[in-house]
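1. Build me a model from this:
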Amino acid sequence: MTDLTTAKGVYVIAPTAFHDDGRVDEASNDRLTDFFVESGATGITVLGQMGEAPKLDMEESVSIASRMIRRAGIPIVVGVSAPGFAAMKSLTAAVMDAGAAGVMIAPPNTLRTDDQIVAYYAQAAEAIGADVPFVIQDYPLSFSVVMTPGVIRRIVQANPSCVMLKHEDWPGLEKISALRGFQKDGSMKPISILCGNGGLFLDFECERGADGAMTGYAFPDMLVDVVRMHAEGQRDAAHDLFDAHLPLVRYEQQQGVGLAVRKYVLKRRGILASEAQRRPGAGLTPTARAEVDYLLSRVARFDRRADLGAVKAA
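-> Got it, this is the predicted structure:
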């Protein structure tokens, strides 16, 4: 069993590949899995928001996660967030039986008080089973649930099976420092902190004490390099590489079209056969594609991995 409390590096958030008609594209999902492993990812997270999990039925969810677990050979965390605990429990049982390292749980947007948030995670942990390692997804920009460092500490301390925080608060650097302070003074047990937000603040998140990233980007190999360079003490080199990609990272972070950008670039990198999203989903206009292509050409001046050649005519 993987000990997720010590997880480091990059757990790539996997998009779900679809054919143009909306069917799951198993061959492209296999290529994604292989690509993430070859890029140096230490883990993969599947069925998250950027994996279009709400658009999948239970059978598809279990099939996609199980296939990735069998193929990857590295720890897989599975998003199991659901409106009710019955669905969460069923999906958790299926993916843990398939060999998942743990599950990720986001709070429903109905939670408002600290006590409600703490109680929800206690109930979720009970529902999925006290032996199942779980990750807190702290993403107030999307879920409208604000978790203070103190609330996160309460959840961690009250639930032995809480092993990791997916940190996506914004601004959130001080939160990382506060949580590591709790760990240092002994008031919170050690957990892994991996950061999201498309890697937008990864350069300084690592310096504040994050263990790495749990996010997606069309160049996960860049995220891996930045985390590695930071761990090796190559501060300037890490920032130089990150800064070269930052305009594209920022463009991909746009609400509503970010996944379309990521899938477009992954298609251009030869990983996905189609950039399709399952409906409803917004695609890119020709103007947006041209802007992404321009950004790729600029990144390629520093990082040859972004030199994808001329765009083929449609």
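2. For the rest of this, base every contact and every neighbour count on C-alpha atoms.
-> Will do.
3. got the contact list for stretch 37-45?
-> By CA atoms under 8 Å, 6 or more residues apart in numbering, the residues outside stretch 37-45 that reach it are 8-14, 36, 72, 74-79, 214, 220-221, 224.
4. and it, how far apart are its ends?
-> Stretch 37-45 has an end-to-end distance of 12 Å (criterion: CA to CA, to the nearest Å).
5. Just give me the neighbour total for residue 62.
-> Neighbour count for residue 62, taken as other CA atoms under 10 Å: 21.
6. For it, give me its contacts.
-> 91, 94, 95.
7. Second input sequence below; structure requested for side-by-side comparison:
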Amino acid sequence: MAKYSGIWPVAPVAFNDDGSLDLEGNRRILDCMVDQGVDGICILANFSEQFLISDAERETLTRLSLEHVAGRVPVIVTISHFATPIVVERARLARDLGAAMVMIMPPYHGALLKGTAEQTYEQFAEVSKVGLPIMIQDAPLSGVDLPVPLLVRMANEIEQVKLFKIECPRAAAKLRALIEAGGDAIEGPFDGEEAITLLADLDAGATGTMTSAMIADQIKPVLTHWAAGDRAAATAAYARILPAVNHENRQCGFLSAKAVMVEGGVIRSDFSRHPIPPLHPATRAMLLDLVRPLDPIALRWGK
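-> This next block holds a predicted model:
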């Protein structure tokens, strides 16, 4: 296995029904994820609803997560923000609390305010000075183009840029081009998007994946078989989980993991803050119908 490899799911954020943070619920989520056998945990990412929490809540969750995980698995803290000084401040807090690395999208704000290639380079270079490994998140949400030559340049010239979460359209093609152009500088090529393109991405050279926390224990065998060179077993394991992954990716989004965790007694509520609507009851029911045959840990952890 590569130095940076395996499954590093995103921890969802638990709210109470009144919209306040459920701190104990968030601790239970982390414990459930550790019990899933994950290789690492990512916090405060888009699937953590980072766009629905305040700065004070972000700091609370950073402290809670790192203190509660307490080194059982490495934790990656998402620190994205348009303003470079704020990104650097978040990186320092993550470092001081014991994070293993940080994940950052390129600077953007809304649909039209986007960092240029040079501004993106400069922001990542400033964060590198904090001293934590950096994962670049190449996600459609930012709307910022991150061409392979720019990513390779940053990998070669910015000391701490080591990992890349590629979840743009045709991720496998970009991963393959990135690995071919960057060579040993690309230490951790990962994919995302709930593993909807995982098999193709592994074939392109990905060494890890950042999924949701819904069925991480059921997705992990795909990576384990692939790393062992058993392509047929990896394909069979992927085919087994794909209907649930597809429904999550195309129908439910970040609400899926919380719906399963409520059903499994991990948390009490799958509430999300306005303007996010709850899952339609039929969509939620189909999700659970697809997940139950897989018997994931999250569906029985709290029972």
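8. re earlier: among the contacts of residue 62 of the first structure, pick out the one closest to residue 154 of the first structure, please.
-> Proximity to residue 154 of the first structure was ranked across these by CA to CA; first place goes to residue 91, at 25.9 Å.
9. My guess is that closest one contacts residue 57. True?
-> No. No contact is recorded between residue 91 of the first structure and residue 57 when judged using CA atoms under 8 Å, the distance being 10.6 Å.
10. what about those two, which has more around it?
-> residue 91 (24 against 9).
11. Count the neighbours of residue 262 of the second structure for me.
-> A count of neighbours around residue 262 of the second structure, defined by other CA under 10 Å, yields 18.
12. Counterpart of it over in the first structure?
-> Correspondence of residue 262 of the second structure to the first structure, assessed by TM-score structural alignment: residue 267.
13. what's the helix or strand encompassing residue 262 of the first structure in contact with?
-> Secondary structure assignment for residue 262 of the first structure, by DSSP states H and E: helix 258-268. Residues from elsewhere that reach helix 258-268 of the first structure, judged by CA under 8 Å, 6+ apart: 15, 50, 217-218, 251-252, 272-277, 282-284, 289, 292, 308.
14. again, only this time at 6 Å
-> Contacts of helix 258-268 of the first structure from elsewhere in the structure, counted by CA atoms under 6 Å, 6 or more residues apart in numbering, are 218, 252, 272, 275, 283.
15. Same list, those, but as a markdown table with neighbour count and distance to residue 122 of the first structure please.
-> A markdown table is the format used below for the contacts of helix 258-268 of the first structure (neighbours: other CA atoms under 10 Å; distance: CA to CA, whole Å):
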| residue | neighbour count | distance to residue 122 of the first structure |
| --- | --- | --- |
| 218 | 22 | 35 |
| 252 | 23 | 34 |
| 272 | 24 | 39 |
| 275 | 21 | 38 |
| 283 | 19 | 39 |
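16. Tabulate those (JSON lines), appending distance to residue 125 of the first structure and secondary structure.
-> As requested, these are exported to JSON lines (distance: CA to CA, whole Å; DSSP: H, G, I helix; E, B strand; the rest coil):
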{"residue": "218", "distance to residue 125 of the first structure": "33", "secondary structure": "coil"}
{"residue": "252", "distance to residue 125 of the first structure": "33", "secondary structure": "helix"}
{"residue": "272", "distance to residue 125 of the first structure": "35", "secondary structure": "coil"}
{"residue": "275", "distance to residue 125 of the first structure": "36", "secondary structure": "coil"}
{"residue": "283", "distance to residue 125 of the first structure": "37", "secondary structure": "coil"}
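17. between the residues you listed, which is nearest residue 147 of the first structure?
-> For these, the closest approach to residue 147 of the first structure (CA to CA) belongs to residue 252, at 25.5 Å.
18. Contact partners for that closest one?
-> In this structure, residue 252 of the first structure makes contact with 258, 261, judged by CA under 6 Å, 6+ apart.
19. hmm, 10 Å instead?
-> By CA atoms under 10 Å, 6 or more residues apart in numbering, the residues touching residue 252 of the first structure are 198, 200, 216-218, 246, 258-262, 265, 292.
20. what's stretch 41-50 of the second structure aligned against in the first structure?
-> On the first structure, the counterpart of stretch 41-50 of the second structure by TM-score structural alignment is residues 44-53.
21. Next, find the distance separating residue 75 of the first structure from residue 147 of the first structure.
-> If you measure residue 75 of the first structure against residue 147 of the first structure using CA to CA, the figure is 27 Å.
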